[in-house]
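**Q** Coordinates for the following, if possible.
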Amino acid sequence: MAQDVNANDNVVSTARKGAVAVLTLQSGPVNALGTALRQGILAAVEAAEADAAVKAIVLIGGGRMFSAGADITEFGKPQSGISLPDLLNRIEASTKPVVAAIHGNALGGGLETALACHYRVAVPSAKVGLPEVKLGILPGAGGTQRLPRVVGPRKALDVIVGGSPIGAKAAAAMGLIDELAPEDSLRAHAVAFAERVVAEGRPLLKIRDRDDKIAEGRENPGLFAAFREENARKTRGFEAPEACIACIEAACRLPFDEGLAFERAEFQKLVSGTQSAAQRYVFFAERQAAKIPDVPDDTPARPIARVGVIGAGTMGGGISMNFLNAGIPVTIVETKRDALDRGIKTIRTNYENTAKKGRLKPEDVETRMGLLTDTLELEKLAECDLIIEAVFEDMGIKKEIFSKLDTIAKPGAILASNTSYLDIDAIAAMTGRPADVIGMHFFSPANVMRLLEVVRGEKTAKDVIATAMQIGRKVGKIPVLVGVCHGFVGNRMLAQRQREANRLILEGVTPWDVDRVVYEFGLPMGPFTMSDLAGLDIGWSRETNKSESVRDLLCEQDRRGQKTSAGFYDYDAKRKATPSKVTEEIIAKVAERQGVKRRDATDQEILERTLYPMINEGAKILEEGKAIRASDIDIVWINGYGWPVYRGGPMFWADTIGLPKVLERLRAYEAEYGEDFKPSALLERLAAEGKGFKDL
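**A** Predicted coordinates:
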């Protein structure tokens, strides 16, 4: 019978089952390894070790998991109590066998704790991993040294540099878990396992002493170079992945304690750097975006049992897939049968391609397609709880659709527009139920991109906002609430960058130099590569456009982007881009016609003129209340436009530069180029007060 012997200030409870001490972590909700829990574990382990009646120790998580890892709010603060590396060395040095019993998650420091134990058991549903790289750091409590000794350096590289959790079954297959336990009896199984260890006189298996698996890294040093090359695109610009690789290399060539010292030095370098600060900021900013001051968390959401989507094109099809993936039935509407069939075929092809890659079971393809109903009749949307319009970006068309929906949709149905620019209030005014109208701006490709701009109209009901935010999360998006203005947050700021990019090429900078500077900054592509990818003829018409801009002249020559193998760039059969002489000639012609003086610009000027106006526009958005907080703007840009997460978003980046410096450069450009660079009042005020956007 179990008996309590030590409460350890309630963060670790100790019970005894026969000769086995069971130490339960009770620092909810995720057993983060903060100071109190570390001290509690230390005290409990030492008490169990000092108790002659205890022959073995089981370390198990209370609540829903073993441990989600370190308390990241402690990073950068003075050390308090025993450090995690020292605690884990102490556990590993225990004179009695310590068994980690894992359910839920054992992530980061949680897995490092399990690795310091002599044995590990887990339920099949458990997940383990070392995701520190996603916070711009590395496992700093021995993870980069112990894991390669258990699974080998190649698998350790996948786990640590990849950062994604793996299931307990896969972990057991690679030797990380010693035994799988029944889902409903982990504690009893772990105790029985510990009793067997004692009865059979098994050794205290210290991972630090293992050498067999890391021999691979010594005998095949090219393994690390090959991994770097394979992952160069994914890790571009990030500091942490290279530090992780270097630490795993160190595990293969250095004695354990020297490897630990190397790991600690690399960890300290990263945790005090700007990239890690940015990535930790983003971690919290994503969670903060869900909080809306005047829409409490307990605001009742409207039930969404069926969704209607108007338009079966690229956006409509992608939007539909999000809901099908979540098991929500979708009715998709088009005006013509051929367009509808084409859209349905594209959805099926997307799913079948995913299945071919092994990321979806063939039967799942049929399950999802079985949830999709296609129709040419708008009236078939009458029973939908949420209807999302995803048609051509034309106000007249959208107004007509919403006017019809007003007569078709059932009472309480939410009417949403996927518009990326247009006035939601003007659209809502076409109905007798403006409180039910909201913007839900998905980003292309809608079934892949994580961002969802939820656009709050003047009369949008609070429960409609709550529902849009909740359903966004349910379908795997990161919803951010924004206000009504042209382009909302993301596209409104993007327009600033595009304007200056177009101005720069007329002044003499080549499109490829603008793209290179933006790409080297860390964005996935520059403005002209992006234009070619999207298609230069979006919103262009031979009848209405007047051969005034570079874009007009390119389109008139059927240089409309990648789809025509020519745009700003020339493209080969594999869509590889090369700079175009034709484009240079067209730019020179437009510049001459407009009387633009040609000159060179430094990379720094290109960077400042394309990105500083975005910061300024973000400040105006905050002034106008179109975004709740600066961090929401950063989440929009990271998840919708590929802003490098290690720079934290445009507003965080501005704080790292210093707002006085940004203001000084904007004023200099204003003197030269005029009102487009006029600093916002908020930016001027914050700079004068010595504050940043983080202080709002």
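**Q** switch to C-alpha atoms for all contacts and neighbour counts from now on
**A** Noted.
**Q** now the strands: where do they sit in the stretch 501-650 of the chain?
**A** 569-571, 577-579 (DSSP state E, counting those that start in this stretch).
**Q** Give the buried residues for stretch 177-187.
**A** Within stretch 177-187, the residues that qualify as buried are Ile177, Asp178, Glu179, Leu180, Ala181, Leu186, Arg187, counting by 16 or more other Cα atoms under 10 Å.
**Q** Equivalent analysis for stretch 197-214, please.
**A** Val197, Val198, Leu204, Lys206, Ile207, Arg208, Asp211, Lys213, Ile214.
**Q** I'd guessed the second one sits against Ala56; true?
**A** Think Val198. Yes - with contact defined as Cα atoms under 8 Å, Val198 and Ala56 form a contacting pair (7.1 Å).
**Q** any shared contact partners between those two?
**A** Among the neighbours of Val198, those also in contact with Ala56 (Cα atoms under 8 Å, 6 or more residues apart in numbering) are Pro97.
**Q** one more to put side by side:
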Amino acid sequence: MSPISTRKDGKLFWIISDNPPVNALGHAVRAGLAEAIAKGNADGGVQAIIIACDGRTFFAGADITEFGKPLQAPGLPEVCDAIESSSKPVIAAIHGTALGGGLEVALACHYRVAVPSAKLGLPEVKLGLLPGAGGTQRLPRVIGAEAALGMIVSGNPVGAKAAHAAGLVDKLAEEDGLRDAAAALAKEVMDRDTHPVTSRRGDKIRAAKEDPGLFDRFRKDNARMILGLDAPEACIAAVEAAVNVPFEKGTALERELFMKLVTGDQSKAMRHVFFAERMAQKIDGLPKDTATYRIERVGILGAGTMGGGIAMNFLTAGIPVTMVEREQAALDRGVSIMRKNYERSAAKGKFKPEQVEAAMGRLSPTLDFEALGDCDLIIEAVFENMDLKKDIFSRLDQVAKPGAILASNTSYLDIDEIAAQTRRPDHVLGMHFFSPANVMKLLEVVRGRETTPAVLATAMAVGKKIGKVAVVSGVCHGFIGNRMLAARQEQANALLLEGATPWQIDDALTSFGMPMGPFQMADLAGLDIGWNPETTSSSTVREVLCEQGRRGQKTGKGFYDYGEDRSRTPSKEVEAIIADFARKSGKPPRDFTEGEIRERLIYPMINEGAKILEEGIAQRASDIDIVWLYGYGWPAWTGGPMFWADTIGVGRVLSGLERHGRALGEDFTISDRLKTIAEDGRRFNG
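**A** Below you'll find the model as predicted:
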């Protein structure tokens, strides 16, 4: 049965799509649309055609599962051309989202009606692509080249009201009156002699024709956003063509660029991320119908940076929070920082003032530990000290109500050891947020040995509700992300003593696409984390830096020297300290290429990822990719560490590890899983 149905209502011909969940433009929908447009045009009694969708949204995009496979006719470009070529006016009735191919369908229509809550956009760039059904050619002709560049290159949607102001939407409807408004507009225009055909319009691109420097200025102004990415540059080139060449030539270039991108490594990687994020929600061995607990109030123990950030996630999602601290000054400071964070976001337009007040109004700060007794989920967010955490969980077990879930925000420690301090180890797990917790999207949900399915499912559902990308991890030191980070840091420290400088090491990763290198990260976090001035022994470079007051950005100097604006410059003093340690180690210093440094840092990470898979700590390789993408800023256009290994060849990683074997250290071992995959010519990701 076709997902496209039609009905005639007097002189109006309705084309309705019902293809849950998001009316994706798969083959059956495309074929049904083409057939319906032809049917409407062939009916002499029809004077106007309306395209609408049942369900929660207008067409929300192409069917991504078809990418990379032989295309079944008709393709979306042909469908859009058929819509635009209709001898009778075609009106798009938009609710929910009109994204990607959905907006391309709407652009091919002669008129567009939308409800105010609708969003319209061309997000293909976020999958390493460009709009491939005329979007780069039609949108500039409707809203102008400069505005089109902003939408297409960022991939960000705009609201219907802004789209109406820009001319992308012709009429705004009441939220519950979309189809009536579409019918009214259809009756209004059906007797007109001509209708706006987007591909023939030239009025909106005239300004860009008279300003040939527009595109280079856009490239310069957005250099940071597009650096290293193929798709944004292709988008700019396509919009430039919309201004300078006829529509037919522009669409031909658009199609050529699309095919080049869709077969390229960057788009393959970014499509992998799209599916990997959704796959992470699936938990091995957990029935789909597993019941979850109602979480109506959350307790947060600790009002520091992490505790406050974690609390903000729940407050923003409308969930009341009880926050407990030991001292009033610490509690007041934490609440003050939360408010400042909200107000800073409000100043940027992310919240309205009344939303800030509502969120803060859901917070109950207190020094009373017993106040946690009515919470459904309690998250401990104190220092990384096992004895402290064990004591806290023993106390929590006494005050928490039956059925309450107890979670630790630990980033390294053994959840099973913590859970053993309670009489409810089945209701204990890890919920590892990443700093800043109110911003970073990753949530590692650590499944303890005795964690029940319902508790695990609840934690995953909570993560989704507060806008996190949650990934399940088993129990081991550092879980998924920090365990791999430790492998990288070990090699970074070793490279220092072999002749590489901190800035060479950092640059090898930032040029790869990471937001910062290991020593930049250390300076940002503070070199004195875990350092005790009473027991310091000058045994490591980091200890000596702390002893000399070089404790990171907060003191104006760490591995780098920092200016008042926090700009960093290499430090001669640090070079001398490192050189002294290198001499004592007995290793003769040597020069390193950027490629060699990168291999030394990244290949051991991938090896550790393979061990994590061997041990069942991660469910699948794509989960590891998601952890690094959303928790550590791994460049999305490479797909994550395990997908990147697949792209360059796991055999290449193995040979690199073997080549660097002696330098990697006496205790370094190569994963059996990695060896097997390399020898069989397979991939980590399927």
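**Q** Can you give me the TM-score here?
**A** The TM-score (TM-score structural alignment, normalised by the length of structure 2) is 0.99; 686 aligned residues with a Cα RMSD of 1.1 Å.
**Q** of all the buried residues of stretch 177-187 of structure 1, which comes closest to Cys247 of structure 1?
**A** Set against Cys247 of structure 1, the nearest of these by Cα to Cα is Ile177 (22.5 Å).
**Q** Can you tell me what Glu684 of structure 1 aligns to in structure 2?
**A** Applying TM-score structural alignment, one finds that Glu684 of structure 1 aligns to Lys675 in structure 2.
**Q** ok, its match - contacts?
**A** Taking Cα under 8 Å, 6+ apart, one finds Gly651, Leu654 in contact with Lys675 of structure 2.
**Q** how about it, secondary structure?
**A** Taking DSSP: H, G, I helix; E, B strand; the rest coil as the rule, one finds Lys675 of structure 2 in the helix state.
**Q** Pull up the gap between it and Gly681 of structure 2, please.
**A** 10 Å (Cα to Cα, to the nearest Å).
**Q** Which neighbours do those two have in common?
**A** With Cα under 8 Å, 6+ apart as the test, Lys675 of structure 2 and Gly681 both reach Gly651.
**Q** Apart from its chain neighbours, what residue comes closest to Glu383 of structure 1?
**A** Lys410 (6.3 Å; Cα to Cα, 6 or more residues apart in numbering).
**Q** For the aligned partner of that neighbour in structure 2, give me its contacts.
**A** Aligning on TM-score structural alignment places Lys410 of structure 1 opposite Lys401 in structure 2. Counting by Cα under 8 Å, 6+ apart, Lys401 of structure 2 makes contact with Gly373, Asp374, Cys375, Asp376.
**Q** Looking at those, which one is closest to Glu35 of structure 2?
**A** Asp376 (53.8 Å).
**Q** Quick one: residues contacting the closest one.
**A** Arg294, Ile295, Glu296, Arg297, Val298, Gly299, Lys401, Gly403, Ala404, Ile405 are the contacts of Asp376 of structure 2 under Cα under 8 Å, 6+ apart.
**Q** Buried ones only from these, please, as a ChimeraX command.
**A** Buried residues among the contacts of Asp376 of structure 2 (16+ other Cα under 10 Å), as a ChimeraX selection:
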select :295,297,298,299,404,405
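**Q** and which of the contacts of Asp376 of structure 2 is nearest Asn607 of structure 2?
**A** Ile405 (34.2 Å).
**Q** ok, the closest residue to Ala301 of structure 1 other than its chain neighbours - how many residues close by?
**A** Using Cα to Cα, 6+ apart and skipping the chain neighbours, the partner closest in space to Ala301 of structure 1 is Thr467 (4.6 Å). Counted with other Cα atoms under 10 Å, the neighbours of Thr467 of structure 1 add up to 20.
**Q** With Ser549 of structure 1 instead?
**A** Count around Ser549 of structure 1 with other Cα under 10 Å applied: 16.
**Q** Which position in structure 2 pairs with it?
**A** Matched by TM-score structural alignment, Ser549 of structure 1 corresponds to Thr540 in structure 2.
**Q** For the residue lying closest to that match once chain neighbours are set aside, give its distance to Ile529 of structure 2.
**A** Leaving out its chain neighbours, the residue that sits closest to Thr540 of structure 2 by Cα to Cα, 6+ apart is Phe581, at 8.0 Å. Noted for Phe581 of structure 2: a distance of 21 Å to Ile529 of structure 2, by Cα to Cα.
**Q** Looking at these two, which is more packed in?
**A** Taking other Cα under 10 Å, Phe581 of structure 2 and Ile529 do not tie; Phe581 has more neighbours (17 against 10).
**Q** so what's the more buried one up against?
**A** Leu497, Thr540, Val541.
**Q** What distance do you get for the aligned partner of it in structure 1 to Ile615 of structure 1?
**A** In structure 1, the residue matched to Phe581 of structure 2 (TM-score structural alignment) is Val590. Per Cα to Cα, Val590 of structure 1 is found 29 Å from Ile615 of structure 1.
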